[in-house]
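Engineer: Provided below are the primary sequence and the corresponding predicted coordinates.
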Amino acid sequence: MSRVRGRVERGGSLADFIWFRTGGPAEWLVRPADVDDLAALLADLDPAIPVLPVGVGSNLIVRDGGVPGVVVRLPKAMARVTIDDGRVRAGAAAMGITVASAARDAGIAGLEFLRGIPGTVGGAVRMNAGAYGRDVSDILVEATIVTRAGTIETWSADRLGYTYRHSAVPAGAVVVAALFDGVPGDPATIGAEMDRIAAEREASQPLRSRTGGSTFKNPPPETAGGHKAWALIDAAGCRGLRRGDAQVSDKHCNFLLNLGSATAAEIEALGEEVRDRVNAQSGVMLEWEIQRVGLFPSRLREGLGEGVVMHDPASGHALPRPLPRAGGEK
């Protein structure tokens, strides 16, 4: 078993950084030192152990029972953004706004919409994130991933098989970098468009709340009469709907909020109630856009989430082989 040079925590808290600020812990939370450290970890990790990469958790519900296996969170060292022959190369831990700003400064247009995506490059590449009429698939040239087997591979955009909010990145693989393309543009014009996007988001979305971003995908126009998810939710009378401290936002009703002490179960149940009400009112069953991961509390095995820190920067730490299994449905 290779030694992990980064940080390893048993029962590492996810609620400390995901946007909803609630939910259970990771069985093992690993912050690799770099790409090679991550590749060595995955290569030597029992194939039966599930691996889940998590960025800033801006589009994630972590169930209250926690996440079995290994959760990988990339370090700030993997957030570097550079300009490469008129293209933008970004580490997967970089935020969308950082990439858009680097493109602006280099006079590269077409990446402005990333200003409106509040997650990391890794998550955006994996889910084909989009905003303001553009998707990552429109600008991606290639992505570097570490497969679940521990190989480092570069995949072209075509190989990623993009569709709406979906890619062919395999389960357990971790996106570690991406190369984006744009067109020459005037930095002042690019900056003005980014400012417009920022102002529009501020006016229409609950950005200063504990939320998870857009909750449901917009349905195909042919099944919903061209209506977006928020309009269907509003028409079904769900604006402001509450379950405990979970609430459908009054400001933008395709956002769910944690008003303070909501459990992940309350947030997810509220989302399911919204889906049922929309289906009853319009005949459209909305599809979740937020990723829901982990175990329900009833499936939690004793010992998960004890919060024992196992990091020793001086010597590194090896994860046990196999890791303790939490079991249960995901």
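Structural biologist: Done, it's in.

Engineer: Could you use CA atoms for every contact and neighbour count after this?
Structural biologist: Noted.

Engineer: I'd assumed Ile233 was in contact with Ser282.
Structural biologist: No: Ser282 is beyond contact range of Ile233, at 9.5 Å (criterion: CA atoms under 8 Å).

Engineer: Which of these two has more residues huddled nearby?
Structural biologist: Each of Ser282 and Ile233 has its neighbours counted (other CA atoms under 10 Å); Ile233 has more, 24 against 15.

Engineer: could you say which helix or strand contains the more buried one?
Structural biologist: Applying DSSP states H and E as the criterion places Ile233 in helix 229-235.

Engineer: quick one, strands of the stretch 1-150 of the chain?
Structural biologist: Under the criterion DSSP state E, counting those that start in this stretch, the stretch 1-150 of the chain contains strands at 7-10, 26-31, 51-53, 60-62, 67-72, 81-84, 87-91, 108-109, 130-131, 134-135, 140-146.

Engineer: what sits against Ala265?
Structural biologist: By CA atoms under 8 Å, 6 or more residues apart in numbering, the residues touching Ala265 are Arg63, Asp64, Phe296.

Engineer: Against that first model, consider the following:
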Amino acid sequence: MSRGQALLDSLGDRLVGLRGRITPDAEMDKITWFRVGGLADALFQPADEDDLAAFLKILPEEVPLTVVGIGSNLLVRDGGIPGFVVRLSAKGFGGVEAISETRIRAGAAAPDKRVAAAAWEAGIGGFHFYHGIPGAIGGALRMNAGANGTETCERVVEVRALDRKGRLHVLSNADMGYSYRHSSVPADLIFTSAVFEGYVEDRDVIRAAMDEVQNHRETVQPIREKTGGSTFKNPEGSSSWKEIDKAGCRGLMIGGAQMSPMHCNFMINTGSATAYDLECLGETVRAKVFENSGICLQWEIRRIGQFRPGFEVEEFCGAPVPVKT
């Protein structure tokens, strides 16, 4: 019996009545943009917020729970993910609507790009930066996603979230504890939707700003590759790509993983990479940048799950990067 089926059997009839989709032994490489990663024991896609709350209330505390978005900024390790993975469905959590002349409500599964489009249609300025971020609102809320001089924290009014026991929380902007590419809310909170505020602006002006964002992405980023977007956060006073370039890592490859020759802060799967290849490449780059400039780059890509035995990668801390055994 597989680990996933054993997990479902252990829960017995507690899952009866849930309206969402449950998949044992879910193939996470089909979800992530890197197209790598092992199996999740089980994947739950809730029908809506009430369904998610019901699931959380019946899930035993000892069962591990991991929440993922659309998989754009995510690296799932080759050994897979124990317990349940929750992925919010587009149908239940992907809605976007203008609720006033300056405010938008968006579900956590709504693509950032869709929020930018809805704001343009409603004549609400301040959201063009989302047009160039390849993720969903849940991730944007968690990591304070930003681009082109604007961050999520500048637009958030309030956020709805459920905790591990299925209890609802409504958080203000201040409650989110935002800083650069970070929020300080508890890790067990699952964002379900949020209200954002912009300002009234001419639609032609918004469209021009969105086009500028799109043109920039197509010119300097490998958007047609299997990538996870920016690999590392920008260090204070510099840019990650500049430090990576100075360390001689542009185009660097390990196995099927490569730092993009076009934009060297983008890590790409050239077609045959494993999660080990990608994470080992990232840690190798961190080591080389540290050796060259003394800067310790911090991951922006979220890495989750277990290593495959014999293919572990330790985070670079001034020690040699592990190699395949």
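Structural biologist: Perfect, thanks for sending it. In this text, all values refer to a predicted model and were calculated from it rather than measured experimentally.

Engineer: Now compute the TM-score of the two chains, please.
Structural biologist: In this superposition the chains share a TM-score of 0.89, using TM-score structural alignment, normalised by the length of structure 2; 295 aligned residues with a CA RMSD of 1.2 Å.

Engineer: sorry, back to before: could you dump the contacts of Ala265 of structure 1 into CSV and include neighbour count?
Structural biologist: Putting the contacts of Ala265 of structure 1 into CSV (neighbours: other CA atoms under 10 Å) gives the following:
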residue, neighbour count
Arg63, 24
Asp64, 23
Phe296, 20
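
Engineer: For the residues you listed, give me CSV that also has distance to Gly57 of structure 1.
Structural biologist: Formatted as CSV, these follow (distance: CA to CA, whole Å):
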residue, distance to Gly57 of structure 1
Arg63, 13
Asp64, 15
Phe296, 18
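
Engineer: Which single one of these is nearest to Arg115 of structure 1?
Structural biologist: Arg115 of structure 1 has its nearest neighbour among the contacts of Ala265 of structure 1 in Arg63, at 28.6 Å by CA to CA.

Engineer: What's the match for that closest one in structure 2?
Structural biologist: Here Arg63 of structure 1 is matched to Arg77 in structure 2, going by TM-score structural alignment.

Engineer: Make JSON lines out of the strands of the stretch 1-150 of structure 1 and add distance to Glu273 of structure 1.
Structural biologist: JSON lines is the format used below for the strands of the stretch 1-150 of structure 1 (distance: least, CA to CA, whole Å):
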{"stretch": "strand 7-10", "distance to Glu273 of structure 1": "34"}
{"stretch": "strand 26-31", "distance to Glu273 of structure 1": "27"}
{"stretch": "strand 51-53", "distance to Glu273 of structure 1": "27"}
{"stretch": "strand 60-62", "distance to Glu273 of structure 1": "16"}
{"stretch": "strand 67-72", "distance to Glu273 of structure 1": "24"}
{"stretch": "strand 81-84", "distance to Glu273 of structure 1": "41"}
{"stretch": "strand 87-91", "distance to Glu273 of structure 1": "38"}
{"stretch": "strand 108-109", "distance to Glu273 of structure 1": "41"}
{"stretch": "strand 130-131", "distance to Glu273 of structure 1": "26"}
{"stretch": "strand 134-135", "distance to Glu273 of structure 1": "29"}
{"stretch": "strand 140-146", "distance to Glu273 of structure 1": "36"}
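
Engineer: Any idea which of those strands gets closest to Gly116 of structure 1?
Structural biologist: Among the strands of the stretch 1-150 of structure 1, strand 130-131 sits nearest to Gly116 of structure 1 (CA to CA), with 6.3 Å.

Engineer: what stretch of structure 2 does the closest one fall on?
Structural biologist: Going by TM-score structural alignment: strand 130-131 of structure 1 matches residues 146-147.

Engineer: And the helix holding Ile233 of structure 1 against structure 2, how far off on average?
Structural biologist: Taking mean CA distance after the TM-score superposition for structure 1, the mean distance separating helix 229-235 of structure 1 from the aligned residues in structure 2 is 0.2 Å.

Engineer: still on that earlier bit, now the strands of the stretch 1-150 of structure 1 in TSV, with distance to Ala192 of structure 1 and mean neighbour count?
Structural biologist: Converted to TSV, these look like this (distance: least, CA to CA, whole Å; neighbours: other CA atoms under 10 Å):
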stretch	distance to Ala192 of structure 1	mean neighbour count
strand 7-10	40	22
strand 26-31	36	26
strand 51-53	33	20
strand 60-62	30	25
strand 67-72	36	26
strand 81-84	21	17
strand 87-91	19	24
strand 108-109	11	23
strand 130-131	16	16
strand 134-135	17	19
strand 140-146	23	22
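
Engineer: what's the distance between the nearest residue to Arg105 of structure 2 once chain neighbours are set aside and Val115 of structure 2?
Structural biologist: Spatially, and ignoring its direct neighbours in sequence, Arg105 of structure 2 is nearest to Val195 (4.4 Å; CA to CA, 6 or more residues apart in numbering). Applying CA to CA, to the nearest Å, the value for Val195 of structure 2 to Val115 of structure 2 is 11 Å.

Engineer: joint contacts of these two?
Structural biologist: Taking CA under 8 Å, 6+ apart as the contact criterion, the common neighbours of Val195 of structure 2 and Val115 are Ala106.

Engineer: ok, these two, which is more surrounded?
Structural biologist: Using other CA under 10 Å as the criterion, Val195 of structure 2 and Val115 rank with Val115 on top: 27 against 20.

Engineer: How about the contacts made by the counterpart of that one in structure 1?
Structural biologist: Applying TM-score structural alignment, one finds that Val115 of structure 2 aligns to Val99 in structure 1. Counting by CA under 8 Å, 6+ apart, Val99 of structure 1 touches Val81, Val88, Ala90, Leu111, Leu114.

Engineer: would you turn those into CSV with distance to Phe255 of structure 1?
Structural biologist: Converted to CSV, the contacts of Val99 of structure 1 look like this (distance: CA to CA, whole Å):
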residue, distance to Phe255 of structure 1
Val81, 30
Val88, 31
Ala90, 28
Leu111, 24
Leu114, 19
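
Engineer: what helix or strand is the closest residue to Ile268 of structure 2 other than its chain neighbours on?
Structural biologist: Of all residues not flanking Ile268 of structure 2 in the chain, Thr227 sits nearest, at 4.6 Å (CA to CA, 6+ apart). Using DSSP H and E, Thr227 of structure 2 sits in strand 226-230.
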